[in-house]
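Peer 1: predicted model and sequence below, questions to follow.
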Amino acid sequence: MSGSEFAQLHRAGEPLVLPNAWDVASARALVAAGFAAVGTTSLGVAAGHGVPDGEGAAVDATLRLVGRLSSLPVFVSADIERGSVAAASAVAEAGGAGVNVEDGLAEPSAHARLIRDIKRAVPGLFVNARTDTHWLRAGDVREAVRRARMYQDAGADGVFVPGMSDRSEISEIVEALAVPLNVLALPSGPSVRELAALGVARVSMGSLLFRASLAAVVETATAVRDGGAVRADLPSYQDVNG
């Protein structure tokens, strides 16, 4: 599935809701639930392999995962952390439709240069350029707009500002951009319906599902140990094995 087809799912006012998987089983479960696209979560992949997130230690594992997910009947977008031309090219070769590349608040001109280089190498890949103005420090909407415009001008197909929840700031960035805005779903933030009304075109779940699964594992294990109730509507062994 191509990046240009994937781009068509990014519609302001009717956002793509993108769940993030960390392995084949979680991705297949999301496909079965009817999602049209699946992203990878760098935290989930990294933690699943016993390495830290955000340091590039899980990129190879992510690339292997993309290759295993390429047979699924959905678009696959890969979180390649800080990113590189080689990693983005590998995602495209493995059948991925898009990548997420984060700036980590590094010099924005360097991130813009990386975006240009990726688009030059794999023009058909959807490049979602992430800025961490609201993730790694207190949000500065003016800096977010400045970086977002630089990445847009460098050829990014979309811009991602995780951690942003203020409705007026979201509207300001939507108005400042000609490309789709992606925000992170936050339990305490606006709902998908509210984000749609603000003009958001993509809502990612990030590490939320992976962290929720860890909580469910501990909750179930302690319920068994302590004689508590275990939910009865779990997928069966046969369902998962199938």
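Peer 2: Arrived safely, thanks for sending. Computed from a predicted model, the values in this text were never measured in an experiment.

Peer 1: going forward, measure contacts between C-alpha atoms and count neighbours the same way
Peer 2: Noted.

Peer 1: strands along this protein, start to end?
Peer 2: With strands called from DSSP state E, the chain shows them at 16-18, 20-21, 37-40, 75-79, 98-102, 126-130, 158-160, 181-184, 202-204.

Peer 1: quick one, which of those gets closest to residue 56.
Peer 2: strand 75-79 (10.5 Å; C-alpha to C-alpha).

Peer 1: between the closest one and strand 98-102, how many degrees?
Peer 2: Put simply, strand 75-79 runs at 20 degrees to strand 98-102, going by axes from the mean of the first three to the mean of the last three C-alpha atoms, to 10 degrees.

Peer 1: helices or strands up against strand 75-79?
Peer 2: Where contact means 3 or more C-alpha pairs under 8 Å, 6 or more residues apart in numbering; DSSP states H and E, strand 75-79 is packed against strand 37-40, helix 59-69, strand 98-102.

Peer 1: output the strands of the chain as JSON lines; include the columns distance to residue 65 and mean neighbour count.
Peer 2: Formatted as JSON lines, the strands of the chain follow (distance: least, C-alpha to C-alpha, whole Å; neighbours: other C-alpha atoms under 10 Å):
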{"stretch": "strand 16-18", "distance to residue 65": "17", "mean neighbour count": "23"}
{"stretch": "strand 20-21", "distance to residue 65": "10", "mean neighbour count": "28"}
{"stretch": "strand 37-40", "distance to residue 65": "8", "mean neighbour count": "25"}
{"stretch": "strand 75-79", "distance to residue 65": "9", "mean neighbour count": "28"}
{"stretch": "strand 98-102", "distance to residue 65": "13", "mean neighbour count": "25"}
{"stretch": "strand 126-130", "distance to residue 65": "18", "mean neighbour count": "28"}
{"stretch": "strand 158-160", "distance to residue 65": "22", "mean neighbour count": "26"}
{"stretch": "strand 181-184", "distance to residue 65": "22", "mean neighbour count": "26"}
{"stretch": "strand 202-204", "distance to residue 65": "18", "mean neighbour count": "24"}
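
Peer 1: ok, structure two:
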Amino acid sequence: MNARCAAFHALHRAARPLLLPNAWDHASAAAFAARGYPAVGTTSLGVAAAAGVPDAAAATRAENLRLARALRPLPVLVTVDVEAGYADDPAVVAGLAAELAALGVVGVNVEDGRADGTLDPPELAAAKVAAIKAAAPDLFVNARTDPWWLGTPDPLPEALRRARAYLAAGADGIFVPGAPDAATVAALVAGIDAPLNVLHRPGGPTLDQLRALGVARVSTGSLLFRAALGAALDALDAVRSGAAPRAEPPSYAEVQGLSGASRP
């Protein structure tokens, strides 16, 4: 396994959960790297919204490849959210994973949720995982299952069933967004023999609480993109009203400096 992929795998076995900020462009990823975060992911909503297309609609394959290419020089490990792989053909999904790996990406998220609000058959989602691992065996494949977000009846057994199928296909970790409480997260940890990734929920368990539950990775998802958009609107409203902005933004020089960040 190459050293960068090995380092990313190792972050899922640390004493404290990997806090993964999700970026939507070069500036956001460079800013997170400058704050000392060892790895960043991409946010499918942020990438899609920045491109003017809907999320989860298989519309951002080209944007993610361009972004991965732009992030390649940064001193940070990058994992990419590829939605459901932008195709139903596992071979096509595997081809994308191989392209990303060639660009230095160390992991991918691949999900079983569909744009129509249904879940992929578990056999199809597992076949995508297996194809990715065959094409790019060093990548950390974080297989996401969406029973809670898509309103599946009795979601816990369904999430566990799918997680086990994806792990049998070669997934390295399981991502279950939407788990509603600490007891459910604990049940997922107990039932999944692999690093568990959850989505940060404002007001939900803290990193220390999630560590105590056995969670390996905590993603911010679209939160940071939405927060940035909200801060821009607040600043605009402050200009219009003559009020002081709530927070001092990064300076021109600081943002300009992000473009010079490069991998050692």
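Peer 2: Done, it's in. What you see is a predicted model; the values in this text were computed from it and never measured.

Peer 1: please state their TM-score.
Peer 2: The TM-score (TM-score structural alignment, normalised by the length of the first structure) is 0.96; 242 aligned residues with a C-alpha RMSD of 1.3 Å.

Peer 1: before we move on, the earlier item: got CSV for the helices and strands packed on strand 75-79 of the first structure, with distance to residue 85 of the first structure too?
Peer 2: Listed next are those as CSV, based on distance: least, C-alpha to C-alpha, whole Å:
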stretch, distance to residue 85 of the first structure
strand 37-40, 18
helix 59-69, 12
strand 98-102, 10
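
Peer 1: for residue 2 of the first structure, which of these is the nearest?
Peer 2: strand 98-102 (8.5 Å).

Peer 1: what inclination does the closest one have with respect to strand 126-130?
Peer 2: Using the same axes, to 10 degrees: strand 98-102 of the first structure against strand 126-130 is 20 degrees.

Peer 1: neighbouring contacts of strand 98-102 of the first structure?
Peer 2: Applying C-alpha atoms under 8 Å, 6 or more residues apart in numbering, the contact partners of strand 98-102 of the first structure are 3, 6, 76-83, 88, 91-92, 125-132.

Peer 1: now render the strands of the first structure as CSV, adding distance to residue 117 of the first structure.
Peer 2: What follows is the strands of the first structure, written out as CSV (distance: least, C-alpha to C-alpha, whole Å):
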stretch, distance to residue 117 of the first structure
strand 16-18, 26
strand 20-21, 26
strand 37-40, 22
strand 75-79, 17
strand 98-102, 12
strand 126-130, 11
strand 158-160, 16
strand 181-184, 21
strand 202-204, 24
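
Peer 1: out of those, nearest to residue 216 of the first structure?
Peer 2: Nearest of the strands of the first structure (C-alpha to C-alpha): strand 20-21, 15.8 Å.

Peer 1: okay, and the closest one goes to which residues in the second structure?
Peer 2: Alignment of strand 20-21 of the first structure against the second structure: residues 22-23, by TM-score structural alignment.

Peer 1: what's the average distance of the matching stretch to the first structure?
Peer 2: Once the two are superposed, stretch 22-23 of the second structure sits an average of 0.3 Å from its aligned residues in the first structure (mean C-alpha distance after the TM-score superposition for the first structure).

Peer 1: spatially central residue for the second structure, please.
Peer 2: Nearest to the geometric centre of the second structure sits residue 41, at 4.7 Å (C-alpha atoms, centre = their mean).

Peer 1: that one maps to what in the first structure?
Peer 2: Using TM-score structural alignment, residue 41 of the second structure pairs with residue 39 in the first structure.

Peer 1: residues in contact with its match?
Peer 2: Here residue 39 of the first structure is in contact with 18, 19, 20, 21, 76, 77, 78, 79 (C-alpha under 8 Å, 6+ apart).

Peer 1: ok, the residues you listed vs residue 54 of the first structure, which is closest?
Peer 2: For the contacts of residue 39 of the first structure, the nearest to residue 54 of the first structure is residue 79 (10.3 Å; C-alpha to C-alpha).

Peer 1: apart from its chain neighbours, what residue comes closest to the closest one?
Peer 2: residue 100 (4.7 Å; C-alpha to C-alpha, 6 or more residues apart in numbering).

Peer 1: count the neighbours of residue 90 of the first structure for me.
Peer 2: 18 (other C-alpha atoms under 10 Å).

Peer 1: great, nothing more from me.
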